[in-house]
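Trainee: Sharing a sequence plus its predicted fold:
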Amino acid sequence: MSLRPGPRNSITDIDGLLVGHATDERIGSGVTVIRCAGQWVAAVDIRGGGPGVRETETLSPENIVGGIHAIALSGGSVFGLAAADGVMGYLSERQVGMRLRPGGRAIPIVPGAVLHDLNNQGDKDWGELSPYRDLGARAVAAAGTDFALGSVGAGRGAMAGYVKGGIGTASLDLGDGLVVAALVAVNPVGSVYMPDGRTFWAWPYEIDGEFGGHRPAPHTPPVSDPTPDHTRLRDLGRLQPGANTTLAVVATNAAIDKLEAKRIAIMAQDGLARAIRPVHTPFDGDLVFAIGSGAVALGDERTRQWQTARIGAAAADVLARAIARGVYHASGNDGVAASNCAV
């Protein structure tokens, strides 16, 4: 029996996850927030050469903090790291977070990561205070089970090579109550398309034509040079360290620990390699967060290892699909801009 997506084909097929966007058309940028119901186990794996991050070291398995309450993905390069401040303030005021003493202030743990979209046509003359803190608060306030894909939130100013990037999501039901899903903001220097310009590298993983159903022509020759035209990308200002990034979150409802979350994040990086060529370049800040709700037990140690490998393998496939969906639904590409995330 072939595996199927969840009912929404979305990261919100994981019970307890909500997603919200805030988009500022004037600056041509935005924020996307993934909110957890409670404190969820999390880890991160960073492969790109120019990451922009916040609170990622907190997730290291040797550190004491047990989990997170939300993740803030943002445009705006380093200025976008302020989005997590808005998320943190919003959650703390609503009594969401850790407490170090009874009656103490709620302390939300909100890792963040940013992509570079400062070279697009939006107005970046925002003065001493950037708009991203406010956008972060607005995004978490808007979080729900249904959300738009494409050129919205953190994907508003994203590019994928020469075409528009954006927000994508996908899910997979593994049976026995176990679900794996992904959300991604796609902004790589590499291409998501094969040389024909219409078939996604991720086409072998597509389910039900979720990103157009294009297939390579019969007898398509092997690809000898998948690297984009460096001259054009340099002219666009994209061949700079940290100027391009794919930000991903993979999620499961399994009861994983921090070490298992780290292994799943590592395995999920293969999804970027399946969907983007080249990837993890010096110019990208690619990273994958992995989070788990703890709802589905994984059994004894031997079973846990097997299930962790199974979840990680599925996460890579789901992430490849989410990347293609993000570009497919972006403004000016084959899909409809900011379309609903249902298949």
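Mentor: In hand now; what should we look at? As the structure is a computational prediction, the values presented were derived from the model and not from experiment.
Trainee: Only C-alpha atoms from now on, for both contacts and neighbour counts.
Mentor: Noted.
Trainee: roughly how far apart are Val288 and Asn120?
Mentor: Plainly put, Val288 is 25 Å away from Asn120 if you go by C-alpha to C-alpha, to the nearest Å.
Trainee: Same drill for the two, tell me which one is more crowded.
Mentor: Shown here are Val288 and Asn120; by other C-alpha atoms under 10 Å, Val288 has more neighbours (29 against 16).
Trainee: so who does that one touch?
Mentor: When contacts are counted by C-alpha atoms under 8 Å, 6 or more residues apart in numbering, Val288 is found next to Val44, Asp45, Ile46, Leu247, Ala248, Val249, Val250, Ala265, Ile266, Ala268, Gln269.
Trainee: And for Asp286?
Mentor: Asp286 neighbours (C-alpha under 8 Å, 6+ apart): Ile46, Arg47, Gly48, Gly49, Gly50, Pro51, Thr245, Thr246, Leu247, His280.
Trainee: May I have the secondary structure class of the closest residue to the last one other than its chain neighbours?
Mentor: It stands for His280. Nearest in space to His280, with sequence neighbours left out and distances taken as C-alpha to C-alpha, 6 or more residues apart in numbering, is Gly48 at 4.4 Å. Taking DSSP: H, G, I helix; E, B strand; the rest coil as the rule, one finds Gly48 in the coil state.
Trainee: so Gly48 touches Pro282, yeah?
Mentor: Yes - counting by C-alpha atoms under 8 Å, Gly48 does reach Pro282; the two are 6.5 Å apart.
Trainee: give me the number of residues near Arg234?
Mentor: Arg234 has 11 nearby residues by other C-alpha under 10 Å.
Trainee: May I have the secondary structure class of it?
Mentor: Strictly by three-state DSSP, Arg234 counts as helix.
Trainee: which SSE is Ala314 in?
Mentor: Here Ala314, judged by DSSP states H and E, is contained in helix 301-328.
Trainee: So of the contacts of Asp286, which two are at opposite extremes in space?
Mentor: Farthest pair in the contacts of Asp286 (C-alpha to C-alpha) is Gly49 and Leu247. Separation: 13.1 Å.
Trainee: who's more crowded, these two?
Mentor: Just comparing Gly49 and Leu247: by other C-alpha under 10 Å the higher neighbour count belongs to Leu247, 30 against 17.
Trainee: outside of the helix or strand containing Ala83, which residues touch it?
Mentor: Element membership of Ala83, judged by DSSP H and E, is helix 83-93. Residues from elsewhere that reach helix 83-93 (C-alpha under 8 Å, 6+ apart): 31, 33, 70-74, 97, 105-112, 132-141.
Trainee: structure B:
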Amino acid sequence: MQSQKNRSNGHRFSLLASVAAMTFTLSVSGATSASSEQDMLKPLLNAASESTLTYDWPILKVGTGTYEEGPTGVTVFHFDKKVFVAADVRGGGPGTVNASYMDLGYNYAELDTVVFSGGSWYGLEAVTAVASALKDDGIRDGDAFSLEPNMAMSVGSIIFDFGSRRLNEIYPDKRLAQAAFRAAKTGTFPRGAYGAGRFAKSGAFFGCNAFSGQGGAFKQVGDLKIAAFVIANPYGVITKRDGTVAACYEGASWPGGKIRTSDLMQGFPESRESGGKNADIPVSSKNTTVSLIVTNQKLDPAELKRLATQVHTSMGRGIQPFMTQYDGDVLYAVSTAELDEPAFMPPDLGVIASEVMWDALLSAVPEQPVAATPDPDLSYNMEQLATFTGNYTFSPMVSLEISARDGALYAQASGKRKVYGIGHQEPVALSPVAETEFMLPGRYPLTFKFKKDGQLVLNPGHWQQVSQDKTP
């Protein structure tokens, strides 16, 4: 009996071991697959922009990196010497590194870098990766007990750029962050949809769903220098100084022309109107505006903290509503302490810095894509349409079935998620634009471009999404 029991236990143990081994193998295989997808991505560093800020401040270097396959990215601010930092955290969903430590208000310079990243929580890897690069490159070491501590200190925050806005889950990783850090240079900063702002959006609160990005501005008054940088990804609308909305895809019943933010706010909730055939695109309610204000005027910890609070509060003029439950808004204030004698009293400095930050915010808004114009004279036979049909996969969760009937092309979501408002229940008809190009009428531009290599490109251009695979 004992021998039979042992054999039974041995068989059970062997079976469990086999299952465990199989599970481990599958887990490793899955992890390797996910890792390989990220490892195959090539960083694009310091991309040329249609709008570039130039500034004269050698201590401040900036590097930007993107994975265009996302697209998503990271922006790294590197100071050539240790500087002072304070933070003001206001949003309802912030994602930060070292925020609690900054609030302790120690009166000595410790900061090396500020890192902003896309990728939501996964993007926080970028912040610590830059600290590791400072050590690996011999710029900092592990000595925390010398008279002048030489430990690398990197702080930073993330924005949410997943969800309905792009059809994959590529994120800024350690490799991209360290490449951007090592490519950092002084004097220039690309504005618009670059770096951490590569797939930022604004105005989801009112259904605007406008493209956004990163902005920067610089001002010098005598010996005083102020630079402001922002990754604008707010739930609210970005507002110009004349009170009009900087960018918005309007609702069908809106009057058209220049939209005043005050009208949207006072007309709420009626102003949150959708309308349009593809207006059920689920605009993201996960947003964040992260910003950095830098001055060369020496400030003590309390003054630097107050500067952060004053400038951050002032941003409520340029973003409305601001600092909601669905925003992770954080502002970092840095003093390089190069100017020993105060050029301005702290409240006056805050006013100047607030205006520079508003300039930065407005410069973040890129030119908005416009909807393609259908060509009513285009017609296709079924043989021609058959070259476009098939199931196009964009990621493990997102795929799109293209079908044809009665001389027209149709699209229907076939994966777990909708595709830019295209659902699973019923195919939607596409309107022809050019020989291999179609569009879906509605509030938000949605263009389909079929390539000869079998790829489908949605919204070709700066924010395009490219299919990975096609099956019949």
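Mentor: Alright, I've got the coordinates. Nothing here was measured: the structure is a model prediction, and the numbers come from that model.
Trainee: corresponding residue for Val62 of structure 2 in structure 1?
Mentor: Mapped onto structure 1 by TM-score structural alignment, Val62 of structure 2 lines up with Val19.
Trainee: pretty sure its match belongs to a helix, no?
Mentor: No - counting by three-state DSSP, Val19 of structure 1 is located in no helix; its state is strand.
Trainee: Tally up the residues packed near it, please.
Mentor: 25.
Trainee: Same question for the one 3 residues further on.
Mentor: For Ala22 of structure 1, the neighbour count with other C-alpha under 10 Å is 26.
Trainee: And the helix or strand hosting it, what's buried?
Mentor: Taking DSSP H and E as the definition, Ala22 of structure 1 sits inside strand 17-24. Within strand 17-24 of structure 1, the residues that count as buried by 16 or more other C-alpha atoms under 10 Å are Leu17, Leu18, Val19, Gly20, His21, Ala22, Thr23, Asp24.
Trainee: Okay, the fourth one and Cys36 of structure 1: tell me how far apart.
Mentor: What it means is Gly20 of structure 1. Distance from Gly20 of structure 1 to Cys36 of structure 1, by C-alpha to C-alpha: 12 Å.
Trainee: The second one too?
Mentor: Between Leu18 of structure 1 and Cys36 of structure 1 the computed distance is 7 Å (C-alpha to C-alpha).
Trainee: likewise the last one?
Mentor: Asp24 of structure 1 sits 24 Å away from Cys36 of structure 1 when distances are taken as C-alpha to C-alpha.
Trainee: what does Arg304 of structure 1 give?
Mentor: From Arg304 of structure 1 to Cys36 of structure 1 the distance is 23 Å (C-alpha to C-alpha).
Trainee: Out of these two, name the residue with the larger neighbour count.
Mentor: Between Arg304 of structure 1 and Cys36, counted using other C-alpha under 10 Å, the more crowded position is Cys36 (20 against 17).
Trainee: Verify the stated contact: that one with Ala72.
Mentor: No - the pair Cys36 of structure 1 / Ala72 is not scored as a contact, 11.5 Å apart, by C-alpha under 8 Å.
Trainee: what's near enough to touch the counterpart of Gln39 of structure 1 in structure 2?
Mentor: Matched across to structure 2, Gln39 of structure 1 falls on Lys82, judged by TM-score structural alignment. Lys82 of structure 2 is in contact with Ala109, Glu110, Leu111, Asp112, Thr336, counting by C-alpha under 8 Å, 6+ apart.
Trainee: so Lys82 of structure 2 sits in a strand?
Mentor: Yes - assignment of Lys82 of structure 2 by three-state DSSP places it within a strand.
Trainee: how many neighbours does Ser8 of structure 2 have?
Mentor: With other C-alpha under 10 Å as criterion, Ser8 of structure 2 counts 12.
Trainee: And what about it, helix, strand or coil?
Mentor: helix.
Trainee: Distance check, it against Leu16 of structure 2.
Mentor: Ser8 of structure 2 is 12 Å from Leu16 of structure 2, by C-alpha to C-alpha.
Trainee: Repeat that for Val114 of structure 2.
Mentor: 49 Å.
Trainee: Neighbour count: the two, which is higher?
Mentor: Taking other C-alpha under 10 Å, Val114 of structure 2 and Leu16 do not tie; Val114 has more neighbours (25 against 12).
Trainee: Mind telling me what that one corresponds to in structure 1?
Mentor: Val114 of structure 2 maps onto Ile71 in structure 1, by TM-score structural alignment.
Trainee: again, but for Lys135 of structure 2
Mentor: In structure 1, Lys135 of structure 2 lands on Ser92 (TM-score structural alignment).
Trainee: ranges for the strands of the stretch 151-300 of structure 1?
Mentor: 159-160, 163-164, 166-175, 178-186, 247-254, 287-296 (DSSP state E, counting those that start in this stretch).
Trainee: One more: the stretch 1-150 of structure 1?
Mentor: Counting by DSSP E, counting those that start in this stretch, the strands of the stretch 1-150 of structure 1 are 17-24, 29-46, 53-54, 68-74, 112-114.
Trainee: Now do the helices in the stretch 351-472 of structure 2.
Mentor: Assigned by DSSP state H, counting those that start in this stretch, the helices in the stretch 351-472 of structure 2 fall at 382-386.
Trainee: Could you do the stretch 151-300 of structure 2 as well?
Mentor: Taking DSSP H, counting those that start in this stretch as the test, the helices found in the stretch 151-300 of structure 2 are 174-182, 261-266.
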